[in-house]
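Colleague: Dropping a prediction and its sequence here:
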Amino acid sequence: MRRLQKPGDIDFVPAGVDGSWEDDADCQILRLSFRPSLLEQVAEELGRDAAKIELIPQLQLRDARIEAIGWAIKADLEADRPSNPLYIDLLANALAVRLIEIASDGRLQTEGSSAPGMSTRQLRVLIEFIEANLDQRLHLADLATVAGVSVTRLKTLFRNSTGTPVHQYVIRRRTEYARALIATTTMPASEVALAAGFAHQSHMASTMLRILGQTPGEIARPSR
């Protein structure tokens, strides 16, 4: 086929399907791929049999959700600082869920669609784990294991319990912890950044400005 490509056009090519194309002019394409095992894992968490999900190649697919995921990943790739692994895990998970929805003609009810919040014990154990590991690279799968639920269910249960997506919660707690260290200790800002789980000092500063509306220098005690 011959076509005019427009921003937002999506080509979906399932694993194992051969394909080739030739561009008439310079263009920029964002190519996303993930392991089939991720799709199988998400399908299982949604109560679906991955072997019965028929993924059909589609060219120039228009889908607002996949496009939004693509733009988010593009922005992350172009960012000056490393991404939060939790954020990338969530994007990959969301992409897998959306592909399963498309294969099911949008008729998909996840196990978390009417789920209550986490139990008091689950939430306490999970929050204690997050607090004890703020300086580590936390992954969604690790948090799901601590809570004793699937990754897909964790996202729904945590949001229902706290009103906040889990990756945003972790970022805010890192920011608040860093603010406390800056205000109450004489630790250099570079050490504070590492202790709070930020990639580097500028990463911490930009996150503080975005979330708190303050820079580390403004937070520091006047006497310092």
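Modeller: Looks like it came in fine. Numbering: from 1, shown residues only.
Colleague: use CA for all of it now, contacts and neighbours both
Modeller: Noted.
Colleague: nearest spatial neighbour of the most centrally placed residue in the chain, skipping sequence neighbours?
Modeller: The chain has Tyr87 as the residue nearest its centroid, 2.4 Å off, counting by CA atoms, centre = their mean. In space, and not counting its chain neighbours, Tyr87 is closest to His167: 6.0 Å by CA to CA, 6 or more residues apart in numbering.
Colleague: element containing that neighbour?
Modeller: helix 166-184 (DSSP states H and E).
Colleague: same for that helix, what does it pack against?
Modeller: In terms of contacts (3 or more CA pairs under 8 Å, 6 or more residues apart in numbering; DSSP states H and E), helix 166-184 is packed against helix 151-162, helix 189-195, helix 201-212, helix 216-219.
Colleague: Make CSV from those and add distance to Asp23 to it.
Modeller: Converted to CSV, the helices and strands packed on helix 166-184 look like this (distance: least, CA to CA, whole Å):
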stretch, distance to Asp23
helix 151-162, 38
helix 189-195, 45
helix 201-212, 38
helix 216-219, 48
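Colleague: Now do the helices in the protein.
Modeller: With helices called from DSSP state H, the chain shows them at 36-45, 64-78, 85-103, 120-132, 140-147, 151-162, 166-184, 189-195, 201-212, 216-219.
Colleague: ok, and here's another one to check against it:
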Amino acid sequence: MADTDTTWQYSEHMHADVTQTIVSRALPYSPVGITRVNTNRRHSGLTDPYERESAYLVILQLQPFGEQELWLAGKPAPHVPYGAGWLAIYDLERNWSANLIGEYDCMQFYIPQAALTETAKDLGIRAVQHLHCPPHLAVADPVVHHLSLALLPALAHPEHASALFVDHMALALRAHLVQHYSGVQVPSRRVQAGLAPWQEERAKALIMAHLDGEVLLETLAEACGVSRAHFAKAFRTSVGMPPHRWMVLQRIERAQHYLHHTQLPLGEIAQLCGFADQSHFTRTFGRVVGANPREWRRQKRH
């Protein structure tokens, strides 16, 4: 973690039983913290005080939650009971505190103002001054809900999560928040053009050179001379899938080559193909191919 990190990225202020965090560094100077916090205990108590800053805490409930006392600048603040998939936004330049009474399971996205500024540039719109969806106006947000569910495996096993996947999800999240909660009009786009042949070739070559997954979306976009938002959409238009998905398929293809043409053990193949460990390799291979690596190797040799 860098010096720009704050306790909000870990959600330490809530004293949860389980805290799982990953950080997107698609924007090196304004990382986005993604955290799942949950507890099966009642009466977790008061949240810790914090230093106010130019950032937002976007909270998406994974299960219904309504038992809390909420204050803003020391005065009771209105709020509504949340259903699963409901979202609220807390401006961290304001002094929020809560007494958490009920059990909870939620996703928290720490979004610095600088990340919103960069997102506005990517979208070609005027600067975003604020996000607005306070707790008394909380709404169901199926987009952020689906993004949250897709991130759960990465949060449970951060050692298995590729930076490319996390950055792609954070980019989608930031674009959605700006489009729906900033009050800034985002012009509708015409049919998205794909990458030029040289851009697609360069992007694929970079991904192949970094099958460990540590290549950043920003690196790919810069190599193609376009914004992050444009690159992510254009790559999908040209290739038919997002960059992180294409990267996984290349890992699997490389693994199949080693399985078929060498006697290397599975653990070594996993390492050569950029998987975190053998179990990660086995799970991913089985999900994509429909058979575990050992079975697939045996079938190919009969």
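Modeller: It's in. Because the structure is predicted, anything quoted here is derived from the model rather than measured.
Colleague: Tell me how far Glu67 of the first structure lies from Phe129 of the first structure.
Modeller: When distance is defined by CA to CA, to the nearest Å, Glu67 of the first structure is 34 Å away from Phe129 of the first structure.
Colleague: Neighbour count for the two, which is higher?
Modeller: Remark: of Glu67 of the first structure and Phe129, Glu67 carries more neighbours, 17 against 14, as counted by other CA atoms under 10 Å.
Colleague: Quick one: map that one onto the second structure.
Modeller: Under the alignment (TM-score structural alignment), Glu67 of the first structure pairs with His145 of the second structure.
Colleague: how close does its match get to Ser279 of the second structure?
Modeller: 28 Å.
Colleague: circling back: buried set for the helix holding His167 of the first structure?
Modeller: Within helix 166-184 of the first structure, the residues scored as buried using 16 or more other CA atoms under 10 Å are 166-167, 169-179, 181-183.
Colleague: cool, and stretch 35-43 of the first structure?
Modeller: For stretch 35-43 of the first structure, a neighbour-count test (16+ other CA under 10 Å) marks 39-43 as buried.
Colleague: Now do it: which range of the second structure does it align onto?
Modeller: Matched against the second structure by TM-score structural alignment, stretch 35-43 of the first structure falls on residues 112-120.
Colleague: go on, stretch 145-156 of the first structure?
Modeller: Aligned using TM-score structural alignment, stretch 145-156 of the first structure spans residues 222-233 in the second structure.
Colleague: thinking again about what came up before, tell me how far the residue mapped onto the residue nearest to Tyr87 of the first structure from the second structure lies from Ile111 of the second structure.
Modeller: If you follow His167 of the first structure across to the second structure using TM-score structural alignment, you land on His244. Separation of His244 of the second structure from Ile111 of the second structure (CA to CA): 22 Å.
Colleague: Same check on Ile22 of the second structure?
Modeller: Here Ile22 of the second structure is placed at a distance of 13 Å from Ile111 of the second structure (CA to CA).
Colleague: Comparing those two, which residue is more hemmed in?
Modeller: More neighbours surround Ile111 than the other of Ile22 of the second structure and Ile111, with 27 against 23 (other CA under 10 Å).
Colleague: I'd like the distance between the more buried one and Thr284 of the second structure.
Modeller: As judged by CA to CA, Ile111 of the second structure and Thr284 of the second structure stand 30 Å apart.
Colleague: With Tyr258 of the second structure instead?
Modeller: With the distance defined as CA to CA, Tyr258 of the second structure ends up 16 Å from Thr284 of the second structure.
Colleague: before we move on, back to that, might you report the residue contacts of the match of His167 of the first structure?
Modeller: Counting by CA atoms under 8 Å, 6 or more residues apart in numbering, His244 of the second structure touches 162, 164-165, 168, 213.
Colleague: can I get those residues in JSON lines with distance to Arg174 of the second structure?
Modeller: As requested, the contacts of His244 of the second structure are exported to JSON lines (distance: CA to CA, whole Å):
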{"residue": "Ser162", "distance to Arg174 of the second structure": "19"}
{"residue": "Leu164", "distance to Arg174 of the second structure": "15"}
{"residue": "Phe165", "distance to Arg174 of the second structure": "14"}
{"residue": "His168", "distance to Arg174 of the second structure": "10"}
{"residue": "Gly213", "distance to Arg174 of the second structure": "21"}
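Colleague: most neighbours, which of these?
Modeller: Going by other CA under 10 Å, Leu164 tops these with 27 neighbours.
Colleague: That one matches what in the first structure?
Modeller: Under the alignment defined by TM-score structural alignment, Leu164 of the second structure is paired with Leu86 of the first structure.
Colleague: right, and its match touches Asp142 too?
Modeller: No - counting by CA atoms under 8 Å, Leu86 of the first structure does not reach Asp142; the two are 9.8 Å apart.
Colleague: How far off centre is the match of stretch 145-156 of the first structure?
Modeller: Averaging C-alpha positions (CA atoms, centre = their mean, to the nearest Å) puts stretch 222-233 of the second structure 18 Å from its chain's average.
Colleague: Can you check which part of the first structure stretch 197-210 of the second structure sits on?
Modeller: Under TM-score structural alignment, the match for stretch 197-210 of the second structure is residues 120-133.
Colleague: Next, the buried residues of that stretch.
Modeller: Residues of stretch 120-133 of the first structure classed as buried by neighbour count (16+ other CA under 10 Å): 122-123, 126-127, 130.
Colleague: With stretch 98-111 of the first structure instead?
Modeller: Of the residues in stretch 98-111 of the first structure, 98-101, 108, 110 count as buried by neighbour count, 16+ other CA under 10 Å.
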